[in-house]
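> Need coordinates for the following:
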Amino acid sequence: MRIIVAGASGLIGTAISRSLRHSGHDVGTLVRRPPAAPSEFQWNPAEGYIDDTALKGADAVINLSGAGIGDRPWTRSRINELRNSRLGATRTLTAAMGRLDAPPAVFLSQSGSGYYGNAGAALVREDAPAGSGVLAGICVDWEAAAHEAPAGVRVVTPRTGVVLSRSGGALGRLMPLLRLGVGGPLGNGRQYWPWITLPDVAGAFDFLLNNPLSGPVNLCGPETADVNSLVAQLAAALHRPAVLRVPAPVLRLVMGKLAEELLLASQRMEPAVLSAAGFEWQHPSLAQAAAWVTGRGPED
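As a prediction, the model looks like this:
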């Protein structure tokens, strides 16, 4: 397949692009700078511009573009940037598809577990309603923008959970502390994080390209875990203690809304659609995921 990836330089995009090329696909990427290779095509989603030759003849488009959720404090302008970077990129892509006589057959457009807001301990499947808050509002609009793709394009909106990686990602700041034995749970630790390893994210996107699913798909591991369990498994895999809890009031004081929605919110997400479709995880259990993250399993 010829696949165009937007947001290919990020943690997830790099892993997905590498995995797709390894599987024999022809992968092109969208870049904001002048192209440096035949597989690169220039775009400027903030201005709605894209080189229309990028999507010509493409079988699929993968949209991972958007400003980093946890990279900076959530000021009013930053929240607007989080929203606009996602909606602008998605609408630039759907508009480009609409200008083609033969648009791509598949559009995988990233969403997030934040769609469900703070759902507590309730098990949430793809048919659960949207929650409230900044992230939920962004995800609702983000998914709606993806469905502006032309009729006949199969649209999938993967609601990706906390991606576990050996470097960077959600654990980028926590892992060095755990390796030193000075890390610990965040808040009371009873909030659920829908985790998934980076190789399984890449595998799931490949699976979604080739499987006739459409609409929202929860991207997470099949085993649910709260933060206490997640941190305990990682610490155990590192043979380190994890007792220095960071209280919720401290997180709220330092990080504000970002802490409330990104670290303290609970989403006990179930990958019902992926499971029913027969997807096979490389790391289906938290113990396997922790072993991989801490370097006791193959790289990918």
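
> CA only for contacts and neighbour counts going forward, please
Noted.

> What are the buried residues along stretch 135-144?
Burial within stretch 135-144, assessed by neighbour count using 16 or more other CA atoms under 10 Å, is assigned to 135-143.

> How about stretch 242-259?
Across stretch 242-259, burial judged by 16+ other CA under 10 Å covers 242, 248, 251-252, 255, 257-259.

> and for comparison, fold this next one:
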Amino acid sequence: MQILITGGTGLIGSHLVPRLLETGHEVTLVTRDPDKARGHFDPRVVLWKGLNEHENLDGFDAVINLAGEPIADKRWTEGQKQRLCVSRWQITERLVEMFKAGSTPPSVLISGSAAGYYGDLGEVVVTEEEPPHNEFTHKLCARWEQIACGAQSDNTRVCLLRTGVVLAPKGGILAKLLPIFRLGLGGPIGSGRQYLAWIHIDDMVNGILWLLNNDLRGPFNMVSPYPVRNEQFSHALGHALHRPAFMRAPATAVKLMMGESSVLVLGGQRALPKRLEESGFGFRYFDLEEALADVVR
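The predicted model follows:
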């Protein structure tokens, strides 16, 4: 397949691109800095500097849209909220325009979203049918998904990736947690009772390939079948590093430090990959301790 990827230099994309090349696909990467990206990817990857110089997507078989400013890197000021939205919505709108402008559009758009679509639902078991809480993360993801669905037609199917916390050796949540836990200063956050919907990077990449190669459409919770509470996650990470993990971070301190974005760690989703499993996809990593051991290695 000829595949166009946005956001390919991020955590998921940097693992996905090599797998696509290994499996015989041809990859074009949209990036703001082709010179910098060239040093990180196989020479076979074609680099586009943005989308504005191209009118349509004819010639591509699939588009994987992973672009978006990291959601947890900064406090959610009004300006930062706007940047989070615009970085996702604008490029998705442009892709949909390009789908519609062509005579032979790609047969599939796989577009990013997040488990945060549901908001903080506490103990509720969350599948793709669960009605969400109307929080900022829901508004961000719901509009993002709505825009992406504009590409759907008789010729194009749209898959939406409602992704949980991705566990990978470099980047993502572990880039922030590993230094703290290695010092023996890690532990549960707040009550520790909130659920964490997680997925190993290998399962994330395999899940995207599965959606690429099967006639599926709609939202998919990209999470392990076994979400865990925050205190379980902290204990498992400490165990993987052979370090104690009992230094609890009080909710008040987290709110003071992170502001409104503290909902990302003090809240959570007990999300399950119902539609992905029903389609026949098989996970490699069910057990959190095994997944963390692999990532830490």
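
> follow-up on the earlier one: widest-spaced pair of the buried residues of stretch 135-144 of structure 1?
Within the buried residues of stretch 135-144 of structure 1, two members stand farthest from each other by CA to CA: L135 and E143, at 12.1 Å.

> list the residues that contact both of the two?
Overlap between the contact sets of L135 of structure 1 and E143, as judged by CA atoms under 8 Å, 6 or more residues apart in numbering, is nil.

> for structure 1, what spans make up the strands?
Assigned strands in structure 1, in chain order: 2-6, 26-31, 40-44, 49-50, 60-63, 106-109, 111-112, 123-124, 154-160, 162-164, 195-197, 215-219, 268-269 (criterion: DSSP state E).

> returning to what we had before: just put the buried residues of stretch 135-144 of structure 1 in JSON lines and tack on distance to W195 of structure 1.
Putting these into JSON lines (distance: CA to CA, whole Å) gives the following:
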{"residue": "L135", "distance to W195 of structure 1": "17"}
{"residue": "A136", "distance to W195 of structure 1": "18"}
{"residue": "G137", "distance to W195 of structure 1": "21"}
{"residue": "I138", "distance to W195 of structure 1": "20"}
{"residue": "C139", "distance to W195 of structure 1": "18"}
{"residue": "V140", "distance to W195 of structure 1": "21"}
{"residue": "D141", "distance to W195 of structure 1": "23"}
{"residue": "W142", "distance to W195 of structure 1": "21"}
{"residue": "E143", "distance to W195 of structure 1": "21"}
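
> Can you tell me how far D26 of structure 1 is from P199 of structure 1?
Between D26 of structure 1 and P199 of structure 1 the computed distance is 19 Å (CA to CA, to the nearest Å).

> And those two? Which one has more around it.
In terms of neighbours (other CA atoms under 10 Å), P199 is the more surrounded of D26 of structure 1 and P199; the figures are 21 against 16.

> Need the counterpart of that one in structure 2.
The equivalent of P199 of structure 1 in structure 2 is D202 (alignment by TM-score structural alignment).

> residues contacting that match?
So D202 of structure 2 contacts R284 (CA under 8 Å, 6+ apart).

> most distant residue from the middle of structure 1?
For structure 1, the C-alpha lying farthest from the average C-alpha position belongs to D101; by CA atoms, centre = their mean, that distance is 30.6 Å.

> Can I get the buried residues of stretch 242-259 of structure 1 in JSON lines including distance to R2 of structure 1?
Conversion of these to JSON lines gives the following (distance: CA to CA, whole Å):
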{"residue": "A242", "distance to R2 of structure 1": "45"}
{"residue": "A248", "distance to R2 of structure 1": "46"}
{"residue": "L251", "distance to R2 of structure 1": "44"}
{"residue": "R252", "distance to R2 of structure 1": "45"}
{"residue": "M255", "distance to R2 of structure 1": "41"}
{"residue": "K257", "distance to R2 of structure 1": "40"}
{"residue": "L258", "distance to R2 of structure 1": "37"}
{"residue": "A259", "distance to R2 of structure 1": "39"}
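
> Show me which pair in the residues you listed is furthest apart.
Taking CA to CA as the measure, the buried residues of stretch 242-259 of structure 1 have their most distant pair in A242 and K257, spaced 25.3 Å apart.

> What residue in structure 2 is paired with R190 of structure 1?
Checking TM-score structural alignment: R190 of structure 1 goes with R193.

> need the contact list for the counterpart of G122 of structure 2 in structure 1.
Applying TM-score structural alignment, one finds that G122 of structure 2 aligns to G120 in structure 1. Contacts for G120 of structure 1 (CA under 8 Å, 6+ apart) come out as 191-192, 265-268.
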